[in-house]
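# Need the 3D shape of this:
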Amino acid sequence: MSLPAGAEQALAAFAQCPGWEQRARLLMQWGERLPALSDAGRCEANRVHGCESQVWLIAEQRGQVWQFCASSDARLLRGLLALLLARVNGLTRADLAAIDLADWFAQLGLARQLSPSRSNGLNAVLQRMRELTERS
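I've put the predicted structure just below:
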């Protein structure tokens, strides 16, 4: 399966970072690029449960592929969400089902920085994405 353009950009950008400090700075920059969700989007129905921080997720089907918007009240998590969205936006339901989250963050050089609670939270977001695509 080929990577979406946003995922290719993320891999190229993070490959340029020699250490964690540079990756952390880049991670924050990616988080700042996430479009803000409206107050209506930050409702209980869009909240992802299973995350320590508040996370909201909205899905939209465009033809056979899916586009997601997400936000969080936690700065570092917004960066991780931006990278997750770069990996999954534009995928079909079948492609989304095949995503290996641990492998994606390992490719970016971020796997060691994912605490178990952050990892669980991101898995909860991915699971919610899959649930939303199943309803269509």
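# Please make it C-alpha for all contacts and neighbour counts, starting now.
Noted.
# which SS class is Gln61?
At Gln61, secondary structure determined by DSSP: H, G, I helix; E, B strand; the rest coil is strand.
# surely it meets Gln67?
Yes - in this structure, Gln61 is within contact of Gln67 by Cα atoms under 8 Å, at 6.3 Å.
# this one as well, want them side by side:
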Amino acid sequence: MAEDATIADTQRELKEDFELLEDPRDRIEYIIDLGKRLAPLDERHKTEGNRVRGCQSQVWMVAELDEQAGRIHLAADSDAIIVKGLIALLLRLYDGRTAEEILANPPTVLEEIGLKNFLTPGRSNGLYSMINRIRQLAGIYAGVTPEARAAAG
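Prediction:
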């Protein structure tokens, strides 16, 4: 993400990327490639408390607040490569943002690029579970207290 790029800018970039891929198979391959390049989550974070509920696959997500910058750093992983690619898309949108930015900018680009059209219903539900988890974590950090930090993992 460019240092000054907004979530709206990043959503436009993602839309442009996917518009170049007309064939649904190419879009899936692109997502899989993103998943292959996703940095793995440290094993110590793969706990039940960090698991995202509602996903067919195992998905773990953690957030940490950079208090000086006021930005949330997200990390996530999955045992399924396509889900890792979906995680990579979400991290591109939301990693390094403020809680307020995350909460004010739903990922409308995911509908615009037609992800629902080529994901199974289970994967689609999992994607929205991950989005809800990101928004939940942002909500926790929007009112940062020591208790909120502990709840965020």
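# Kindly provide the TM-score of these chains.
After superposition, the two chains reach a TM-score (TM-score structural alignment, normalised by the length of structure 1) of 0.83; 135 aligned residues with a Cα RMSD of 2.3 Å.
# Nearest residue to Ala5 of structure 1 in space, please, no chain neighbours.
Once flanking residues are discounted, Ala5 of structure 1 sits nearest to Ala86: 7.8 Å by Cα to Cα, 6 or more residues apart in numbering.
# Give me the packing partners of the helix or strand containing Asp26 of structure 2, helices and strands only.
Using DSSP states H and E, Asp26 of structure 2 sits within helix 24-37. Helix 24-37 of structure 2 sits against helix 81-94, with contacts defined as 3 or more Cα pairs under 8 Å, 6 or more residues apart in numbering; DSSP states H and E.
# Give the aligned range of the helix it packs on in structure 1.
Helix 81-94 of structure 2 corresponds to residues 75-88 of structure 1 when matched by TM-score structural alignment.
# how about Ala40 of structure 1, what's its partner in structure 2?
Checking TM-score structural alignment: Ala40 of structure 1 goes with Arg44.
# got the residue ranges for the helices in structure 2?
All helices of structure 2, identified by DSSP state H, fall at 7-19, 24-37, 81-94, 99-104, 109-112, 115-118, 121-142, 146-151.
# Relative to Gly49 of structure 2, tell me which of those helices wins on proximity.
helix 146-151 (9.2 Å; Cα to Cα).
# May I see the buried residues of that closest one?
For helix 146-151 of structure 2, burial by neighbour count (16 or more other Cα atoms under 10 Å) applies to Arg149.
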